[in-house]
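Q: All I have is the shape, not the residue letters:
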């Protein structure tokens, strides 16, 4: 059963990436983030209220989020700021770059997580993980060559810089998740519901300060059905993933591999929908990056 839940989470993540690309095409980024996080918050607020008012019912349904201390809330506010910053960089980059280039770079997150674990937790990569890192960096070089054919220069493109920044900042969030859950004994559902709520508050403030006063002089916001689907698909994917993790027979390595394979949905379906070029060449580079990612995860 947990395998099917993992596959479901993978598909939801893949369609989450497609929703982002569709929602951001010729659209304002910050209000898109606001409304997508509003949709996500609308899904987690009932979980928070049920956990407070009907804790036994919430526990029976697997939707219980235990109360947090003020310090715990402070840590999740910090996480929401990290995630929000990553999203801002990623959404601006995705608006201006082909999804067939963005998805593989985002999928290489385990590389940066591994490097962060080496620095912060003293972990040492295995020979297989070193091979994986080499393959990923070779893939980056391959995309830089293909990008020049589309007028995208890796070392000079602001949008490429932003997608790398989003991936690196997202790595900080992943490492923080590991610290919160493994060292501070946070429950996954606590992290999911509260950081989703604080993400919405974060983007409310960002929009009020940076977008709303200048909305008439910037890219106009266009409502699309994929805007709320961004937040809905992300929450559903994480929820299904946590259900899989709770199964005592679940193998976290296999679930991690399945989650990373969501890039295949975004890459192939997105490349067809948005009629992107160099699909065949990019697919070979993507294959190398995915092999590198799988080596890092499986050797972890």
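A: Sure thing, it's come through. Here the structure is a predicted model, which is why all the values come from computation and not from measurement. Numbering: from 1, shown residues only.

Q: Could you use CA atoms for every contact and neighbour count after this?
A: Will do.

Q: Helices of the stretch 101-250 of the chain, start to end?
A: 109-121, 127-149, 158-178, 188-206, 226-246 (DSSP state H, counting those that start in this stretch).

Q: Put this next to the first one:
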């Protein structure tokens, strides 16, 4: 039932996308990222403590085992990839409509798919290849819809930011599959969360803090710590799914992109964004492509 775990992850990931948009609107992006990462780390600290002192058994689902120095290095690399993806994605989300950003992020499985074929030699069915073509076609249509809002997919730097964020996210997804073949999922999620904070602290202190009065000021919102909490829950189910030896990273990633439905709906309702009808049609096309990817793995 690894695919069901991926669906649950998608639900929480959709909520995560919404609280991200609420948090970064007219706000400083880098401290938002730092605070949200700290909120995740705080949750993992007591779990790490009870695991380290063997207060819970090693067979417990939440047990965090010790890992080698080399494995710590691999998780630090994962954190670097994710932090890069987040910086690009969060800045794009601040300046672009959620109903533009979320469908672009939904194309992540395509790039993960390419890597999965090359690295893990995953075999795709005819339905899955059709799904790829359909998803790419409707992604192109989204670029046309963006022009009606004055957003050029070719010249707008924030569009390139979200594309780069999506590509780095795809790299992270492939790397996750590799990591989970060798490292316990709880160790991956826990130490990755700690390393995020370690990376964001110097970034905030060097890039944002010296110019905090000139650039966007940081405004506290209760949605900010919720970013880390909802992502933690989404990732818990995501890593659980990937740890199954029968899981396919391309399909897990595709199912996770179903979170776009939640994010898109809230973007239309809460933020009163434009061209919802047209975007809904194009989003439907992307979801049809994703559905074919999923259907292809069950036939």
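A: Sure thing, it's come through. If you're wondering where the values come from, they're calculated on a predicted model, not measured in any experiment.

Q: re the thing from before, want to throw the helices of the stretch 101-250 of the first structure into a markdown table with distance to residue 101 of the first structure?
A: Output for the helices of the stretch 101-250 of the first structure, formatted as a markdown table (distance: least, Cα to Cα, whole Å):
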| stretch | distance to residue 101 of the first structure |
| --- | --- |
| helix 109-121 | 14 |
| helix 127-149 | 7 |
| helix 158-178 | 9 |
| helix 188-206 | 26 |
| helix 226-246 | 19 |
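
Q: Would you tell me which of those helices gets closest to residue 273 of the first structure?
A: Of all these, helix 226-246 sits nearest to residue 273 of the first structure, with 14.3 Å by Cα to Cα.

Q: For that closest one, enumerate the helices and strands it packs against.
A: When contacts are defined as 3 or more Cα pairs under 8 Å, 6 or more residues apart in numbering; DSSP states H and E, helix 226-246 of the first structure sits against helix 2-24, helix 29-53, helix 188-206.

Q: Turn the helices of the stretch 101-250 of the first structure into JSON lines, including distance to residue 24 of the first structure and mean neighbour count.
A: Output for those, formatted as JSON lines (distance: least, Cα to Cα, whole Å; neighbours: other Cα atoms under 10 Å):
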{"stretch": "helix 109-121", "distance to residue 24 of the first structure": "22", "mean neighbour count": "17"}
{"stretch": "helix 127-149", "distance to residue 24 of the first structure": "21", "mean neighbour count": "18"}
{"stretch": "helix 158-178", "distance to residue 24 of the first structure": "14", "mean neighbour count": "21"}
{"stretch": "helix 188-206", "distance to residue 24 of the first structure": "16", "mean neighbour count": "21"}
{"stretch": "helix 226-246", "distance to residue 24 of the first structure": "8", "mean neighbour count": "21"}
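
Q: Out of those, flag the one nearest residue 289 of the first structure.
A: That would be helix 127-149 among the helices of the stretch 101-250 of the first structure, by Cα to Cα, at 4.7 Å.

Q: And the closest one against the second structure, how far off on average?
A: On superposition with the second structure, the mean distance recorded for helix 127-149 of the first structure (mean Cα distance after the TM-score superposition for the first structure) is 1.2 Å.

Q: Residue 2 of the first structure: what's it in contact with?
A: Contact analysis of residue 2 of the first structure by Cα atoms under 8 Å, 6 or more residues apart in numbering lists 243, 244, 245, 247, 249, 250.

Q: and which of these is nearest residue 261 of the first structure?
A: Distances from residue 261 of the first structure to those, taken by Cα to Cα, are shortest for residue 244, at 16.2 Å.

Q: thought the closest one was touching residue 9?
A: No. Using Cα atoms under 8 Å, residue 244 of the first structure is not in contact with residue 9, being 9.2 Å away.

Q: aligned partner of residue 265 of the first structure in the second structure?
A: Under the alignment (TM-score structural alignment), residue 265 of the first structure pairs with residue 262 of the second structure.

Q: that older thread, tell me which of the helices of the stretch 101-250 of the first structure sits nearest to residue 16 of the first structure.
A: helix 226-246 (5.5 Å).

Q: next helix or strand past that closest one?
A: Later in the chain than helix 226-246 of the first structure, the nearest helix or strand by DSSP states H and E is helix 252-260.

Q: any idea which helix or strand carries residue 269 of the second structure?
A: Per DSSP H and E, residue 269 of the second structure falls inside helix 259-270.

Q: make that residue 78 of the second structure, sorry
A: Assigned by DSSP H and E, residue 78 of the second structure falls in helix 69-95.

Q: what's the mean distance for that helix versus the first structure?
A: Mean for helix 69-95 of the second structure is 0.3 Å (mean Cα distance after the TM-score superposition for the first structure).

Q: residues of that helix that come out buried?
A: 71-72, 74-83, 85-95 (16 or more other Cα atoms under 10 Å).

Q: what's the angle between it and helix 29-52?
A: 150 degrees (axes from the mean of the first three to the mean of the last three Cα atoms, to 10 degrees).

Q: Let me know how buried the closest residue to residue 265 of the first structure other than its chain neighbours is, in neighbour terms.
A: Spatially, and ignoring its direct neighbours in sequence, residue 265 of the first structure is nearest to residue 14 (4.9 Å; Cα to Cα, 6 or more residues apart in numbering). Other residues near residue 14 of the first structure number 26, with proximity taken as other Cα atoms under 10 Å.

Q: Same question for residue 60 of the first structure.
A: 9.
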